[in-house]
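J.: need coordinates for the below:
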Amino acid sequence: MAFPLRTDLPPMEAASVDAIPLGDAWQYEPKWDGFRCLAFRDDGEVELRSKAGQPLARYFPEIVQALAALRPKRFVLDGELVVPSGEGLDFDALLQRIHPAASRVKKLAAETPARLVVFDLLADERGASLVERPLRERRAALERFAQKNFPTGADARVRLSPATTELKLARKWFGAVGASLDGLIAKRRDASYAAGERTAMVKIKPLRTADCVVGGFRYAEKKKEVGSLLLGLYDADGKLHHVGFCSGLKAAEKPALTRKLEALVGGPGFTGRAPGGPSRWSTKRSSEWQPLEPKLVVEVSFDHVTAGRFRHGTSLLRWRPDKAPRQCTLEQLHQKTSRALAWLR
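T.: Below you'll find the predicted structure:
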């Protein structure tokens, strides 16, 4: 077995920037909310590798099967593994696919099949490497490859990711971040494939804000003072659900804040989903939290939502004494998918 490129080839990475770069030198693409994946094929052999170089083929047999069914016998693709669901992409369902039991993987592959959204061609159907070619040539080759070989239809497992040089469309994709997208990617059209580097591609991820109830807090590891705030939002039935946390509090403010929070200890805390339940966010200290009376409201910034909660920690922007806790609802986290991306489902 000899794949066209070495399977430990690191994928090209993106540097974070605050604004969309402008000019004809850039190509724009949606930043999909999934797992980065390099796909290698040599005749009947297919290999999938993660961003960190770990093998993924056993976890996504439906993708292996789809790639093996393509007419070309040799190629290397760069893309993103995603799981469509409802109006967007289900990152939690994607995480569930990384399971040690083959029977579980097989069941999930049938129930929540993945897609490979392809955005680069690193070796063509002859097995010839394209990594030294500029992006404008690789993209043209990828579009020809996809038109000739990618299946069509709602159940197609391999899809071509859209790309554009039009700023208006790029901004439209950027406005759809939240349900299917994790941000926007901009790539230099004259650059070769910068494996393992951040010199030819940037990513732009917008920050959103939400007003949340402080339903509890955790003490710091070594000091008897607040370490993080536990955030909650109300559902339509009036239940307060834990949706994430806020750390990075200013050291000088912690003593006074600790006293303020301790005066509210003993309240109902979270009446819906609470910290400490079985989830991928649980830690060894997940049950060590103090429930509070739901009287304090904070405005926080966040980058992404998964399964009705903040995927990462949030940043405290300000306290909101002017906001009633009951005004802090889960509706703030809902965002619809752009119709331009409906083809993925």
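J.: switch to C-alpha atoms for all contacts and neighbour counts from now on
T.: Fine.
J.: count the neighbours of Arg6 for me.
T.: 10 (other Cα atoms under 10 Å).
J.: surely it is within a helix?
T.: No. Looking at Arg6 with DSSP: H, G, I helix; E, B strand; the rest coil, it is coil, so not inside a helix.
J.: how close does it get to Tyr59?
T.: Arg6 is 21 Å from Tyr59, where distance means Cα to Cα, to the nearest Å.
J.: just Lys51 next, same as before
T.: 15 Å.
J.: I'd say Leu333 and Ser301 touch.
T.: No. In this structure, Leu333 is not within contact of Ser301 by Cα atoms under 8 Å, at 11.6 Å.
J.: what's the first helix or strand after the lengthiest helix in the chain?
T.: With secondary structure taken from DSSP state H, the chain has its longest helix at helix 135-149. Next in sequence after helix 135-149, counting helices and strands by DSSP states H and E, comes strand 158-160.
J.: second chain to compare with the first, below:
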Amino acid sequence: MTKRPRKPSRPLLTDDAPVQSRRIRRRDPRQPELAFDPMPDRIEPCLAKLVSQPPAGDDWSYEIKWDGYRLAIHFETNRIRILTRGGHDWTHRFPSIVAAAQEMLPLSAILDGEAVVLDNQGRSDFGMLQNSLGGRGGKKPAGAAILYAFDLLYLDGHDLTGVECSSRRKLLEGMLTDDEGAIRFSHEIEADPETFLKAACQHGLEGIIAKHRDRPYRSGRTGDWLKIKCVESDAFVVVGYEPSTTDRGAVGSLVLAALRGSDYVHVGSVGTGFTRAVARELKQTLDLLKTRTPAIRLPGKQLVLTSPTLIAEIEYRGWTNDGSLRHASYKGLRDRQDNADIYRLA
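T.: Predicted structure coming up:
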């Protein structure tokens, strides 16, 4: 008796069906090599732990620390999704990255990287990125932004988070060969880590990142990735301002606070790093946030205290003995959707 012909199997990826976000069926134990891992809706990012010195040894790789917004790029069957570190959809805010990603379809993948805007010397500049997006809460698309991709978490039906870092990066490097496009590979720098850090600082970069070559991709701050900064830079809450003495429509300085437990603690002020136009914009925004129940109380100066809503990225050179930031300089406002880590005091 002649057997009826079998129906052709459906390809894993088609132009008319999105990649599933859950397991469709159990894997066949008779064919374990035919693995198919549904693409997850989101993967909690691996975060770098701050250390004072780079680790040494062949187990570690080193790359530039980019100063921008951490993003995950989801290449799905018929669309591109861009998610922030906190899981918010910012696809509409990075049209140049979306356009570059669409040229790579029907690839099915998740890339981990940092969106940046480069200055005329090729350095990432957080302030320029924020301005291109229209400032905090802005709705403008960042047409000048590019993505430096540094990890590959999923590829064509395979979950790569359990694969060692060195293998993930080799796969990623093979995918990204255009060093001039809107999606670029964040290259490993083969150099003595101390020499690399010194050179990064001399060229005005934020610092370097060290990654353990043999570790899987683990969400959270596990110590598999380390960051070593040239200059300290952290996120602090703006809890008020001191008016400018030379321009009535501008702020003279911002009053900053960090968290200790669930309480806000004053850590000083910042009066440099912003232009006159930015100082005026900050005053307009903060005047809408005035409050009679401030997060902190400071006697003395003529301060306008506001609700702890704005989060500012501040560059500084350490701490004074009384717990204030030394040589603080304003870099820009962080969007809460970026899930910025507010600095926590011990």
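J.: neighbour count winner among Lys51 and Tyr59 of structure 1?
T.: Between Lys51 of structure 1 and Tyr59, counted using other Cα under 10 Å, the more crowded position is Tyr59 (23 against 18).
J.: quick one: map the more buried one onto structure 2.
T.: In structure 2, the residue paired with Tyr59 of structure 1 is Arg93, using TM-score structural alignment.
J.: list the contacts for that match?
T.: Taking Cα atoms under 8 Å, 6 or more residues apart in numbering, we find Arg93 of structure 2 in contact with 133, 139-142.
J.: Ala68 of structure 1 now?
T.: Ala68 of structure 1 touches 41, 43-46, counting by Cα under 8 Å, 6+ apart.
J.: ranking those by neighbours, who comes first?
T.: Among these, the one with the most neighbours (other Cα under 10 Å) is Arg41, at 27 neighbours.
J.: in a strand, that residue, correct?
T.: Yes. According to three-state DSSP, Arg41 of structure 1 belongs to a strand.
J.: residue in structure 2 paired with it?
T.: Per TM-score structural alignment, Arg41 of structure 1 is aligned with Phe75.
J.: how near is its match to Ile82 of structure 2?
T.: For Phe75 of structure 2 relative to Ile82 of structure 2 (Cα to Cα), the value is 9 Å.
J.: over to Gln130 of structure 2?
T.: The gap separating Gln130 of structure 2 from Ile82 of structure 2 is 17 Å, by Cα to Cα.
J.: corresponding residue for Glu114 of structure 2 in structure 1?
T.: Using TM-score structural alignment, Glu114 of structure 2 pairs with Glu80 in structure 1.
J.: burial check on that match, number of neighbours?
T.: Around Glu80 of structure 1 there are 24 other residues, counting by other Cα under 10 Å.
J.: contact partners of the helix or strand harbouring it?
T.: Assigned by DSSP H and E, Glu80 of structure 1 belongs to strand 74-82. For strand 74-82 of structure 1, contacts defined as Cα under 8 Å, 6+ apart pick out 3-5, 11, 32-43, 89-91, 94, 114-127.
J.: mind listing which of those residues are in helices?
T.: 91, 94.
J.: among the contacts of strand 74-82 of structure 1, which ones are buried?
T.: Neighbour counting over these (16 or more other Cα atoms under 10 Å) leaves 3-5, 11, 32-42, 89-91, 94, 114-125, 127 as the buried ones.
J.: and which of the contacts of Ala68 of structure 1 is nearest Gly215 of structure 1?
T.: Among those, Val46 lies closest to Gly215 of structure 1 (Cα to Cα), at 48.7 Å.
J.: that closest one touches Leu70, doesn't it?
T.: No. Between Val46 of structure 1 and Leu70 there is no contact under Cα under 8 Å: 11.1 Å.
J.: picking that back up, mean shift between the strand holding Glu80 of structure 1 and structure 2?
T.: Averaged over the aligned pairs, strand 74-82 of structure 1 sits 0.7 Å from structure 2 after superposition, using mean Cα distance after the TM-score superposition for structure 1.
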